[in-house]
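what's the 3D shape of this:
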Amino acid sequence: MSLFLESLQLDTASGTPLFRQLYAAVKHAILTGVLPAGMQLPPSREFCHRLSISRQTVLNAYELLLAEGYLSGTVGRGTFVSVDLPDASDAPDRIAITGKRGVALTNNTRQGTPALSKRGRQFVDRASLAPVHQEKTRAFRVSMPGLDVFPFDVWARLEARRWRHHEDRLGYGDPAGYGRLRELLAVYLKNARGVNCNPEQIIITSGSQQALYLLSTVLLDPEDAAWVESPGYRGAIATLQAAQANVCHVPVDHDGLNVDYGALHYPDARLVYVTPSHQLPLGMTMSLQRRLALLAWAKQGSAWVIEDDYDSEYRYSGAPIASLQSLDKNDCVIYVGTMSKVLFPGLRLGYMVLPPALVAPVTHAKAIIDRHTAIVPQMVLADFIAEGYFGRHIKRTRKLYSQRQAALLDSIQTQLSDDLSCGASDGGLDLAVHFKMQHSEQAVVNAGLAAGLELRPLSYFLSPDAKEVSSAFSRGLLLGFSSLTEQEIYKSCLVLRDVLRSQR
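Model prediction:
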């Protein structure tokens, strides 16, 4: 006990109350065996004298430890470490492992102690496939809309109006989503994307990522094969791998997903994930011939097709391309969309349009996983759409992002043409650029970070498991432009020029 008291130190400058610090120190000593079961603790006055703290501080700590069962007896008659606690020597050894983003994970090292399930380990192992941005936005962050042009004043007014009449806002809602929002989305998707659906086929999700997780879980058994584009969206790969699917990497070319390759190498796949309107990250549009070939293959093999239409609102040459779902005559395409790109990511609202046969099972799965997506943001979004703000915002940002993309294309032509060539530029919030010289992607990314740029290498989207490299793929970067003003784009391109020159 004397050694414990000599080693005990309390930090008077800490924001944690002293009795809480003392409580935590004694508790830790008991759990680790430094203070064994049955040992009598010193009188409170001895603690006061040794630590130069008030008696009330010690009494408060003792009271909390007594209440939680770590100590027994009564203050004044003697206080003892509880004999009902298990021997600390029987406690499992634990090793702290620092994971991505500094999250502390623990693995048991003794045989017979609890451990993660195989599926649980899939989530931990795939954490790096779904990184989260927490720092301030910098050039050229990908898939980030221009928050400088969002009408937050309008949104705040609509939300305040909803909260003033909150009687029916505070209970549980429909797992499928707010009915009025689903009605409005059905009309919008029909007019803007040619999606054939009624409101009952739409399920509102907490972002499109939740939609992908629900679909991976409901539609696939462990080891079922699923096609993904290569290169492609890592968030989709992460959800499929977490569902213990056999992820099959199918290359893309200038016409999009190579259906013939997938059919030849992975003929028994149960699911296909595809971004046909604007392939992520290379930007091409899937040709009509490929779309029809994919639907024919899916029909023959009774496979599901997930169409991720993540940023199709932003097409800068010609009218928006009709959705793959609009061509589906066999109810095999599931259309997934998000509000993160057209409004703002923090809203966390997505949706999926399901074939009729999937509505009930996916709705039940949604209810189990999430009960329902937050209802007030759905109501505000419904008002935002119904009162015309949504359509005006899309029209305004489509024009603005087109100008910002033009500024990026011009900057590349005038400042970076020796180092970079541009990929498809029909639409989207990002532009794929390819190295003309033998640059190391990682070296460029590191140098860019030191210069204040956030650069995403194209190889980030290429899985090491892919057996064949896409004919449309070459080393380069994916540059986000939609969150930057034209002036910021020109200045950032000058910085990028210096970075590339330093890496030649």
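
alpha carbons only for contacts and neighbour counts from here, please
Noted.

which ones are touching V362?
L214, L215, V218 (Cα atoms under 8 Å, 6 or more residues apart in numbering).

spatially nearest residue to the second one, not counting backbone neighbours?
Looking back up the chat, that one is L215. For L215, ignoring the flanking residues on the chain, the nearest one in space by Cα to Cα, 6 or more residues apart in numbering is V362 at 7.4 Å.

name the helices or strands packed onto the helix of greatest length in the chain?
Secondary structure of the chain per DSSP state H: the longest helix is helix 389-415. Under the contact criterion of 3 or more Cα pairs under 8 Å, 6 or more residues apart in numbering; DSSP states H and E, helix 389-415 touches strand 420-422, helix 486-502.

buried ones in stretch 357-372, by neighbour count?
L358, V359, V362, T363, A365, K366, A367, R371, H372 (16 or more other Cα atoms under 10 Å).

show me those that map onto helices.
Those of those lying in helices (DSSP H): L358, V359, V362, T363, A365, K366, A367.

contact partners for the closest residue to the second one other than its chain neighbours?
Yep, that's V359 we're talking about. Of all residues not flanking V359 in the chain, Q201 sits nearest, at 6.1 Å (Cα to Cα, 6+ apart). Residues near Q201 by Cα under 8 Å, 6+ apart: V353, L354, P355, P356, V359.

make JSON lines out of the helices and strands packed on helix 389-415 and add mean neighbour count.
What follows is the helices and strands packed on helix 389-415, written out as JSON lines (neighbours: other Cα atoms under 10 Å):
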{"stretch": "strand 420-422", "mean neighbour count": "18"}
{"stretch": "helix 486-502", "mean neighbour count": "18"}
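
want to throw those into a markdown table with distance to F473?
Shown next, in a markdown table, are the helices and strands packed on helix 389-415 (distance: least, Cα to Cα, whole Å):
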| stretch | distance to F473 |
| --- | --- |
| strand 420-422 | 12 |
| helix 486-502 | 20 |
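
one more sequence to fold, the one below, so I can look at both together:
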Amino acid sequence: MSLHMTVDVARNAGESLTSQIQRFIKREIADGVLHPGTRLPSSRRLADDLDVSRSVVVEAYEQLVAEGYLEAATGSGTRVVGRPGHRRAAGPALLDEGPGGRRATAPVQWDLRTGGDNVPDFPRREWLLCYQRVLGPGGARARAWNGYPPPAGEAVLRAELAGYLGRVRGVRTRAERVLVVSGFAQALALLCTALARTEGVRELALEDPGHPGQRRFVEEAGVRAVPVPVDEEGLDVDALAASGVRAVLVTPGHQFPTGAVLSARRRDALARWARERDGWVIEDDYGSGLWYDRGTAPPALQRLLPERVLYAGTVSKTLSPALRLGWLAAPERLFGPLLRARERQDLGSDAFSQLALAELLGSGLFDRHLRRLRERARERRAALDEAVRRHLPGARVLGPATGLHAYVRLSRYVSEERLVAEALRSSVLVRGGSAYRFGTGRPEAPAVVVGHAHLPRDGVAEAVRVLGAAARVARRVPRG
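Predicted coordinates:
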């Protein structure tokens, strides 16, 4: 049997070996077994596997290349193209779902949406260096090579995270209270499970406006999502208290999507609510380390009330969402239930990536990367502020300069829905503020949510210029 590709050939058949190889590969392509882009073994390797002359395989490959089934390029080998005339599957789509789930129908030059694509360049060199250090000679950790990772996470990473979060965000925790998770989605699933089973929590208050994906996720987990309004001081704690719930998910450091920072008055009120209500606060510090405004960033809310705040963060905004690495700093009362929920769910996060992240944190390379990232984001935010002043009269960017996106409140005379549609016709894809609202009936000024840090500076200015032109078309005539 072939070690590199299963090819059936018979020497006593009335068909040449070359023809048999050609026919087999054509059939595998037609049946969808060999996909476009698949690299085939070299002619020498396949000839050795089949115990035939190399010239037999070379002739078969050359004929399939001539017929359009394969392509050969120096340095990249021989790859499947597909059936002649068959189009390859497209790469990552530029045209994703717009507001309300509608698909974009125009070509897109500037994509201003938040999310996975709104992340600047990954520090490839530093990450590879850390991988080499932990897996290379003298740096490998034997247990990581031989078994499953601990469900709570690698001890060295938990220790590094406890130290880093304390130093940078003022989080009061210990390594034994840090749980490594596969991104915030898993953290939220574990929290919904643990709070329901041990605390009887069946409702979770969410900020309005807020992340629509989190809202759907919570509801699909069997927990009722309760909207609580947000203003320029952050979460309305009085409205939270009136809702009667015992748990709330907040983004106090940089409210998503409005950019508001929870005021000191509201922080104290939220801590007081949690103590008096026997309540729980889930702090999603998704933009930790990305503060580049004047002054210092406010510390984590968890610092005020570590026995009642479940602190969550990830590397999705600072490194890449592809890594699927995050953490939960939990009080003792809930750490055990969270760990048991994790053990029932899977067998832990990738140990090698955990060790590489620990090295990145401990070596100072992560701090260096964050400095570069903050500088880039600061430049893009400055370009955004200037472009909004120039091209969007009556609009303003809310919140301090932090994170990878900004909330731009538009003139009340602009139709948000029409602006979004007009911008798309001019190759700019952006989401309006209404896409993030529960729909609690409160009147809201029109707005757009702009992911800016991933764009070139001139791209930020050009995209906002297009938004300005779209706003002129979308302007409503004031009544009276």
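
mind checking the TM-score on these two?
Put the two chains on top of each other and the TM-score (TM-score structural alignment, normalised by the length of structure 2) is 0.72; 377 aligned residues with a Cα RMSD of 2.9 Å.

got a list of contacts for the helix or strand A358 of structure 2 falls within?
Per DSSP states H and E, A358 of structure 2 falls inside helix 351-363. Residues from elsewhere that reach helix 351-363 of structure 2, judged by Cα under 8 Å, 6+ apart: 126-127, 130-131, 133-135, 144, 148-149, 153-154, 156-157, 160-161, 164, 323, 325, 366-367.

kindly recompute the last result at 7 Å.
C130, Y131, V134, A144, P149, E154, V156, L157, E160, F366 (Cα atoms under 7 Å, 6 or more residues apart in numbering).

which bit of structure 1 covers that helix?
Here helix 351-363 of structure 2 aligns to structure 1 at residues 375-387, judged by TM-score structural alignment.

now do the buried residues in that stretch.
I375, V376, P377, Q378, M379, V380, L381, A382, D383, F384, I385.

now do that stretch: distance to the chain's middle.
23 Å (Cα atoms, centre = their mean, to the nearest Å).

repeat that for stretch 340-348 of structure 2.
22 Å.

next one: stretch 47-67 of structure 2
Distance of stretch 47-67 of structure 2 from its chain centroid, counting by Cα atoms, centre = their mean, is 44 Å.

that one maps to which residues in structure 1?
So stretch 47-67 of structure 2 is aligned with nothing, judged by TM-score structural alignment.

ok, and for that stretch, which residues are buried?
47, 49-50, 52, 54, 56-65.

all helices of the stretch 1-150 of structure 1, in order?
2-7, 18-31, 44-51, 55-67, 118-125 (DSSP state H, counting those that start in this stretch).

could you export those helices as CSV, including distance to Y261 of structure 1 and mean neighbour count?
Listed next are the helices of the stretch 1-150 of structure 1 as CSV, based on distance: least, Cα to Cα, whole Å; neighbours: other Cα atoms under 10 Å:
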stretch, distance to Y261 of structure 1, mean neighbour count
helix 2-7, 67, 10
helix 18-31, 59, 18
helix 44-51, 73, 15
helix 55-67, 65, 17
helix 118-125, 28, 14
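
contacts only, for the aligned partner of A260 of structure 2 in structure 1.
Taking TM-score structural alignment for the superposition, A260 of structure 2 sits opposite M284 in structure 1. Contacts for M284 of structure 1 (Cα under 7 Å, 6+ apart) come out as H254, G256, H278, A424.

the residues you listed in helices, which ones?
Among the contacts of M284 of structure 1, no member falls in helices (DSSP H).

L105 of structure 1: which of these is nearest?
H278 (37.3 Å; Cα to Cα).

spit out the contact partners of the closest one.
M284, T285, S312.

which residue packs closest to G428 of structure 1, ignoring adjacent ones?
Using Cα to Cα, 6+ apart, the nearest residue to G428 of structure 1 is Y314, at 5.2 Å.

right, I mislabeled it, should have said H454 of structure 2
P120 (4.7 Å).

what is the neighbour count of that neighbour?
Applying other Cα atoms under 10 Å, we find 19 other residues in the vicinity of P120 of structure 2.

how much space between it and E375 of structure 2?
11 Å (Cα to Cα, to the nearest Å).

what of W280 of structure 2?
35 Å.

ok, Q132 of structure 2 next?
In terms of Cα to Cα, Q132 of structure 2 sits 28 Å off from E375 of structure 2.

re earlier: what subset of the contacts of V362 of structure 1 is buried?
Buried among the contacts of V362 of structure 1 (16+ other Cα under 10 Å): L214, L215.

from the contacts of V362 of structure 1, which single one is nearest L462 of structure 1?
L215 (22.7 Å).

now the closest one: which helix or strand?
Per DSSP H and E: helix 208-219 holds L215 of structure 1.

so that helix aligns onto which residues of structure 2?
Helix 208-219 of structure 1 covers residues 184-195 of structure 2 once aligned (TM-score structural alignment).

so the equivalent of Y460 of structure 1 over in structure 2, which of the three states?
Matched across to structure 2, Y460 of structure 1 falls on A435, judged by TM-score structural alignment. What DSSP: H, G, I helix; E, B strand; the rest coil gives for A435 of structure 2 is helix.
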